[in-house]
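K.L.:
Sequence and predicted model, in that order:
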Amino acid sequence: MIPPAESLLKYDNPVLVSKKTDRKSPKARPLKVLPQQPPLSGPVPPPPKPRSPAADANRQQTEEILNSLLPPREWAEEGQLWVQQVSSTPCTRTDVVQLQGQLDGLLQQRQARETGICPVRRELYSQCFDELIRQVTINCAERGMLLLRVRNEIRMTVAAYQTLYESSMAFGVRKALQAEQGKADMETRISDLEMEKQDLERQVNEQKAKCEAVEKREMERRQTEERKHSEEIQFLKRTNQQLKAQLEGTIAPKK
């Protein structure tokens, strides 16, 4: 038999559940539970003391409550089904101290992180809490059921936080992809705008050159017109003086 992984939750000895079917009859035979046989070597334990029917009823009721709160674990090996139920043996102060030592030892052995998110630490503390529920349930079933509600609420809260974390991670990745896509589009737009800016600057330079050429041409034309105008004025002044001199010479009396 291959035993399951070590757990802080205390279990009874595993029992073998064998299921055999009759080939001639379609109906299956009932399950047979075979307890694990003790080794032949060593002293033979004394027979158990007879218990009262009330004690047996209380023990059976406690086992039923424990099985409903902490279901037994099962595993298959070579076509055989093994079942291991939670122990219904009451605990002592020594058991609690031993549980604390086992918890500390497993935390160091499995190298659980002391801070932050650590699945190993969470698993070990969950097993320890289940063991505390088992110990409390044996003494007071109502208190154990209340602790079970607390455990389930903690698990629901952790699951909600995990779902929220996963959704936030997906949202962050989606936003990052959108940002990357928007970044590429923005870079393309920036490149287009820079090219448009260069084209506009080229057009502005061409228009400035045209404007300077027009101003220069108009200034030269204005200077030419002013020079012509001044020459024409000078010519008219000389002509006027000559005509005035001729007129004065004509009007003046002859001696």
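P.N.:
Now that the structure is in, tell me what you want to look at. Numbers count the residues shown, from 1 in each chain.
K.L.:
alpha carbons only for contacts and neighbour counts from here, please
P.N.:
Fine.
K.L.:
Helices of the stretch 1-150 of the chain, start to end?
P.N.:
53-69, 93-109, 119-139, 141-251 (DSSP state H, counting those that start in this stretch).
K.L.:
tilt between the longest one and helix 53-69?
P.N.:
I take that to be helix 141-251. 20 degrees (axes from the mean of the first three to the mean of the last three CA atoms, to 10 degrees).
K.L.:
same for helix 141-251, what does it pack against?
P.N.:
With contacts taken as 3 or more CA pairs under 8 Å, 6 or more residues apart in numbering; DSSP states H and E, helix 141-251 sits against helix 53-69, helix 119-139.
K.L.:
what about E220, how many residues close to it?
P.N.:
Counted with other CA atoms under 10 Å, the neighbours of E220 add up to 12.
K.L.:
for T163, same thing?
P.N.:
Neighbour tally, T163, other CA under 10 Å: 12.
K.L.:
put this beside the first:
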Amino acid sequence: MIPPPDSLLRYNPPVLVARRPEKRPPGVSGPVPPPPRSAAAASAQQPQELLNAILPPREWEEENQRWVQEVSSAPSTRLDVVHLQEQLDLRLLQRQARETGVCPVRRELYGQCFDELIREVTINCAERGLLLLRVRDEIQMTIAAYQTLYESSVAFGMRKALQAEEGKSNMEKRIAELEEEKRELERQVSEQKAKCEAIEKRENERQQIQEKKHAEEVQFLKRTNQQLKVSKKLQFQIVMVKLLIL
């Protein structure tokens, strides 16, 4: 396990707390007892314990050795705060953090800076530091809630997009089917129109033939009637002539 990266939060020098035994001398067993603490270390234990509760120590293993690095309990001056601001700006530039939008790098660095401010305030006033801790936890909980909401909304949007794509393909298939059905109906309409035109043409021709035939019959009947009239007139004249002769 590699050591943790540098942080804007000030830590004490790492302390070796345990070593993985590889070879023990014969007759030696059990854990190695810790070294006795001095009076100064005992007097500084209470604020250090509070800092450890607020900002847990970092632990890692390196070459079969376990290291622990606690948060520093040394008070900070105004120059330290100015240096913290300069380090924050420098690391934002070095790690190419985005100035706007969602940026995990910027969020991480500002979180480290806020933890350092909590450490500095806690050393001077424990109550104020605990209150800032509550504020930090509330902010982190709110950000986590927004992140969960964002992820769920993204998943919801993806589902809706997939449904839309599926619905789009179905609609495109339905549109193609309707267009094919439309073309078939148009073809049937064209055939029916052609049939109607052919029937109208045949009926018109038949009507013209009937009208022509009827006109010929009327003319024939008129001629016949005229001939009959002429024939009757001649017969009448012949009868009159015969009567006069007699």
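P.N.:
Perfect, I can see it now. No experiment lies behind these values; they were computed from the predicted model shown.
K.L.:
What does the superposition give as a TM-score?
P.N.:
Put the two chains on top of each other and the TM-score (TM-score structural alignment, normalised by the length of the second structure) is 0.85; 235 aligned residues with a CA RMSD of 2.8 Å.
K.L.:
re earlier: could the helices of the stretch 1-150 of the first structure go into a markdown table alongside distance to Q85 of the first structure?
P.N.:
As requested, the helices of the stretch 1-150 of the first structure are arranged in a markdown table below (distance: least, CA to CA, whole Å):
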| stretch | distance to Q85 of the first structure |
| --- | --- |
| helix 53-69 | 7 |
| helix 93-109 | 19 |
| helix 119-139 | 12 |
| helix 141-251 | 17 |
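K.L.:
rewinding a little: tell me which of the helices and strands packed on helix 141-251 of the first structure is the most buried.
P.N.:
helix 119-139 (a mean of 19; mean count of other CA atoms under 10 Å).
K.L.:
Could you give the separation of that helix from the chain centroid?
P.N.:
Centroid separation between helix 119-139 of the first structure and its chain, computed with CA atoms, centre = their mean, to the nearest Å, is 28 Å.
K.L.:
now swap in stretch 11-23 of the first structure and tell me
P.N.:
Centre-to-centre, stretch 11-23 of the first structure and its host chain are 44 Å apart (CA atoms, centre = their mean).
K.L.:
Which residues does that stretch contact?
P.N.:
With CA atoms under 8 Å, 6 or more residues apart in numbering as the test, stretch 11-23 of the first structure has contacts from 27-36, 80-87.
K.L.:
go again using 6 Å as the cut-off
P.N.:
28-29, 31-36, 81-87 (CA atoms under 6 Å, 6 or more residues apart in numbering).
K.L.:
cool, and stretch 121-136 of the second structure?
P.N.:
With CA under 6 Å, 6+ apart, stretch 121-136 of the second structure has contacts from I118.
K.L.:
same thing with stretch 95-115 of the second structure?
P.N.:
8-9.
K.L.:
That one aligns to what range in the first structure?
P.N.:
Counting by TM-score structural alignment, stretch 95-115 of the second structure pairs with residues 110-130 of the first structure.
K.L.:
rewinding a little: kindly reformat the helices and strands packed on helix 141-251 of the first structure as JSON lines containing distance to E187 of the first structure.
P.N.:
As requested, those are exported to JSON lines (distance: least, CA to CA, whole Å):
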{"stretch": "helix 53-69", "distance to E187 of the first structure": "61"}
{"stretch": "helix 119-139", "distance to E187 of the first structure": "43"}
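K.L.:
quick one, which of these is nearest to D185 of the first structure?
P.N.:
Relative to D185 of the first structure, the nearest member of these by CA to CA is helix 119-139, separated by 41.7 Å.
K.L.:
what's the distance between the most centrally placed residue in the second structure and V102 of the second structure?
P.N.:
What sits nearest the mean C-alpha location of the second structure, by CA atoms, centre = their mean, is G157, with 3.4 Å. According to CA to CA, to the nearest Å, G157 of the second structure and V102 of the second structure sit 18 Å apart.
K.L.:
with the first structure superposed, average distance for stretch 147-157 of the second structure?
P.N.:
Superposed on the first structure, stretch 147-157 of the second structure shows a mean distance of 1.7 Å to its aligned residues (mean CA distance after the TM-score superposition for the first structure).
K.L.:
Pick the most buried one from the helices of the stretch 1-150 of the first structure.
P.N.:
helix 119-139 (a mean of 19).
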